[in-house]
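Asker: based on what follows, work out the 3D shape:
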Amino acid sequence: MKFASLGSGSEGNALLISASDAAHSTTIMLDCGFAVRETERRLQRLGLQPDALSGIFVTHEHKDHVGGVFKLARRYGIPVWLSRGTFHAVRSDSSGVDVRFCRDGDRIEVGGLQMAPYTVPHDAREPIQYVATDGCYRLGVLTDAGQATTHLIQRLGGCDALMVECNHDLQMLAGSSYPASLKQRIGGAYGHLSNSTMAEILSALDKSRLRMVIGAHLSQQNNTPELARASLCEAIGDLPARVMIACQEQGFDWVELAHPELAVVEA
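Answerer: Got it, this is the predicted structure:
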């Protein structure tokens, strides 16, 4: 099992998750906030063609997550999974696409992968995030959530790798030039996770299997990779877990989930 990011941030998000054995390979995309041509270009950088995708899973309807989903799915005949609430927010764009519904508590089997959606607090119609597994390893994803909940902490426990939101530094957001209403929205209970809140969540998780943490969805105005990394490192303490930061332009290359240590592999 391996995963890679096409890019992470307010200008577009897309994550690839892949599982393979001697006979079969399955690759899905989690969100697609890039235009089709840009998505194709970023996929090519990772050694993948769009027609190799077995499905696209959507977290919520905001443009930086769903902007390219239906055009890509329509062009290449890719099925799309999303919550009913998200579908009602974007249904006008979904004509001609194989749309399938999922919700918290489901277990969706796609080839060698199982996707488990779970609800999160965010200012969208029915936002969900996902835990992916190939039956051996678990990857948990958490972005676009405004606060910690017992439910999301439970769902992310016991993962081998986590890709988690470090959207903003509280002091940088407070001192930014953003209007007060936007600051309130970002820092509110249904906005985005700060470095410190994400560290609190990470501290509360079952980290017995954790070997990789990737900070994601960083604000280019209200955070820095150095601040996000420091916060994550403090939260994991002495655990032998690797910490990385996903960027908007490059995301990150394929990371293979393999013990005793995680390896970054070339496409």
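
Asker: could you use CA atoms for every contact and neighbour count after this?
Answerer: Fine.

Asker: give me every residue that touches the nearest residue to residue 192 once chain neighbours are set aside.
Answerer: Here the nearest residue to residue 192 in space, its sequence neighbours aside, is residue 146; by C-alpha to C-alpha, 6 or more residues apart in numbering that works out to 4.5 Å. Counting by C-alpha atoms under 8 Å, 6 or more residues apart in numbering, residue 146 makes contact with 121-122, 186-193.

Asker: mind running it again at 10 Å?
Answerer: With contacts defined as C-alpha atoms under 10 Å, 6 or more residues apart in numbering, the neighbours of residue 146 are 120-123, 165, 185-194, 197-198.

Asker: got a ChimeraX select line for the buried ones in the residues you listed?
Answerer: The following ChimeraX line selects those of those that are buried, judged by 16 or more other C-alpha atoms under 10 Å:
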select :120,121,122,123,165,186,187,188,189,190,191,192,193,194,197,198
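
Asker: which of the contacts of residue 146 fall within strands?
Answerer: Using DSSP state E, the members of these that fall within strands are residue 165.

Asker: what's the helix or strand containing residue 182 packed up against?
Answerer: Remark: residue 182 resides in helix 180-187, with elements defined by DSSP states H and E. In this structure, helix 180-187 makes packing contacts with helix 170-174, judged by 3 or more C-alpha pairs under 10 Å, 6 or more residues apart in numbering; DSSP states H and E.

Asker: show me which positions of the helix it packs on end up buried.
Answerer: 170, 173.

Asker: packing partners of that helix?
Answerer: Where contact means 3+ C-alpha pairs under 10 Å, 6+ apart, helix 170-174 is packed against helix 180-187, helix 195-204.

Asker: check the offset of that helix from the chain's centre.
Answerer: On the basis of C-alpha atoms, centre = their mean, to the nearest Å, the separation between the geometric centre of helix 170-174 and that of its chain is 23 Å.

Asker: try stretch 92-106
Answerer: A distance of 18 Å separates the centroid of the chain from that of stretch 92-106, by C-alpha atoms, centre = their mean.

Asker: for comparison, sequence B:
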Amino acid sequence: MAGLRFATLGSGSRGNATVVRCGRTTVLMDCGFAVNETLRRLAVLGLTGEDLCAIVVTHEHGDHMGGVARLARRFKLPVWLTAGTYRGAGTPKLPEVRLFNPHEAFVIGDLAIQPYPVPHDAREPCQFVFSDGDQRLGVLSDAGHVTPHMRRCLDGLDALILEFNHDPGLLAAGPYPPELQARVGGQLGHLNNHQAVELLAGVDRQALQHLIAGHISEKNNSPHHVRQALADRLPAEAAELTLAPQDQGLDWHEMVRHR
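Answerer: Predicted coordinates:
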């Protein structure tokens, strides 16, 4: 019997959104797309806006939160976010605001959700681990470096969507001005390929059924660089890696239950 299911509507600097489904509960994590584009991408997965139960938000940057308020108002969805993210977004008009502590788990329907704080240049950013009580899906994006707490939260997962944002060499030689290069590659920026690989190498991967590379920069990275960085350190995982695209999203991935 299938348990947790997840899919992405898109992953990258032009918009991010991930769908997590368990039983009767369908949650959207972030929404960086306009409403009509979000609905179009949901339809590819066989979903409508009415299927959503809630939106959970990682942080206030536009590629993650730009479409949240309009989508929430249109479908009267509760929005879960930290107090810092809510203030950082300018306290937008939402049909229902549910503030949470990034160190405390909460429940939405059939999903248990464990947030965890990450180092990023936002007001109170976090990422999430979703669980049905048996399986665990972790998401890590928009983090400038890896903390011990992040490693503990992502240990022993069944599925992981992990940021492989940039290759340091491509970033240094790329089109970004020096100040933007410093932001992206800094301690509060985004994980590069090598940081992502080292994080993966340091956690228990025995139960890992799905490994997704996300938030891949279109200007400072490439699928080849992502796969090569992983293959150099973890060839078995490189063979199973799936890349989350920006434009068309990623279809449903299901996990097999342990019991």
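
Asker: before we move on, back to that, of the helices and strands packed on helix 170-174 of structure 1, which stretch is the most buried?
Answerer: Most buried of these, by mean neighbour count (mean count of other C-alpha atoms under 10 Å): helix 195-204, with a mean of 20.

Asker: need the next SSE after that one, C-terminal direction.
Answerer: With DSSP H and E setting the assignment, the helix or strand that follows helix 195-204 of structure 1 is strand 212-216.

Asker: picking that back up, how about the helices and strands packed on helix 170-174 of structure 1 in a markdown table, adding distance to residue 157 of structure 1?
Answerer: Shown next, in a markdown table, are these (distance: least, C-alpha to C-alpha, whole Å):
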| stretch | distance to residue 157 of structure 1 |
| --- | --- |
| helix 180-187 | 24 |
| helix 195-204 | 9 |
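
Asker: for residue 230 of structure 1, which of these is the nearest?
Answerer: helix 195-204 (9.0 Å; C-alpha to C-alpha).

Asker: the closest one maps to which residues in structure 2?
Answerer: Mapped onto structure 2 using TM-score structural alignment, helix 195-204 of structure 1 covers residues 193-202.

Asker: swap in stretch 171-185 of structure 1?
Answerer: Mapped onto structure 2 using TM-score structural alignment, stretch 171-185 of structure 1 spans residues 169-183.

Asker: element containing residue 132 of structure 1, please.
Answerer: Element membership for residue 132 of structure 1, per DSSP H and E: strand 128-133.

Asker: relative orientation of the helix ranked longest in structure 1 and strand 212-216 in degrees?
Answerer: Ranked by residue count and defined by DSSP state H, the top helix of structure 1 is helix 225-236. Taking axes from the mean of the first three to the mean of the last three C-alpha atoms, to 10 degrees, one finds that helix 225-236 of structure 1 is oriented at 140 degrees with respect to strand 212-216.

Asker: on that earlier part again, now do the match of helix 195-204 of structure 1: distance to the chain's middle.
Answerer: Taking the mean of its C-alpha atoms, stretch 193-202 of structure 2 sits 16 Å from the chain's own mean (C-alpha atoms, centre = their mean).

Asker: the helices in the stretch 1-150 of structure 1, which residues?
Answerer: Ranges of helices in the stretch 1-150 of structure 1, per DSSP state H, counting those that start in this stretch, are 36-45, 63-66, 69-76, 84-90, 150-156.

Asker: helices or strands up against the second one?
Answerer: Read that as helix 63-66 of structure 1. Helix 63-66 of structure 1 makes packing contacts with strand 14-20, helix 84-90 when contacts are defined by 3+ C-alpha pairs under 10 Å, 6+ apart.

Asker: what is the neighbour count of residue 81 of structure 2?
Answerer: Around residue 81 of structure 2 there are 26 other residues, counting by other C-alpha atoms under 10 Å.

Asker: what does residue 1 of structure 1 give?
Answerer: Counted by other C-alpha under 10 Å, the residues lying close to residue 1 of structure 1 total 25.

Asker: ok, residue 186 of structure 1 - contacts?
Answerer: 122-123, 144-146, 167-168, 173, 180, 192-194.

Asker: just those residues now: which is nearest residue 33 of structure 1?
Answerer: Nearest to residue 33 of structure 1 among the contacts of residue 186 of structure 1, with distances taken as C-alpha to C-alpha, is residue 144, at 13.6 Å.

Asker: can you find the partner of residue 116 of structure 1 in structure 2?
Answerer: Matched by TM-score structural alignment, residue 116 of structure 1 corresponds to residue 114 in structure 2.

Asker: which residue is the nearest non-sequential neighbour of that match?
Answerer: Per C-alpha to C-alpha, 6+ apart, closest to residue 114 of structure 2 is residue 105, 4.3 Å.

Asker: which position in structure 1 aligns with that neighbour?
Answerer: In the superposition onto structure 1, residue 105 of structure 2 corresponds to residue 107 when matched by TM-score structural alignment.

Asker: what separation do you get for that match and residue 114 of structure 1?
Answerer: In this structure, residue 107 of structure 1 and residue 114 of structure 1 are 6 Å apart, going by C-alpha to C-alpha, to the nearest Å.

Asker: what touches both of these two?
Answerer: With contacts defined as C-alpha under 10 Å, 6+ apart, the residues shared by residue 107 of structure 1 and residue 114 are 131-132.

Asker: who has more neighbours out of the two?
Answerer: Neighbours were counted for residue 107 of structure 1 and for residue 114 using other C-alpha under 10 Å; residue 114 has more, 19 against 15.

Asker: wait, what's in contact with that one?
Answerer: 19, 106-108, 130-135, 138.
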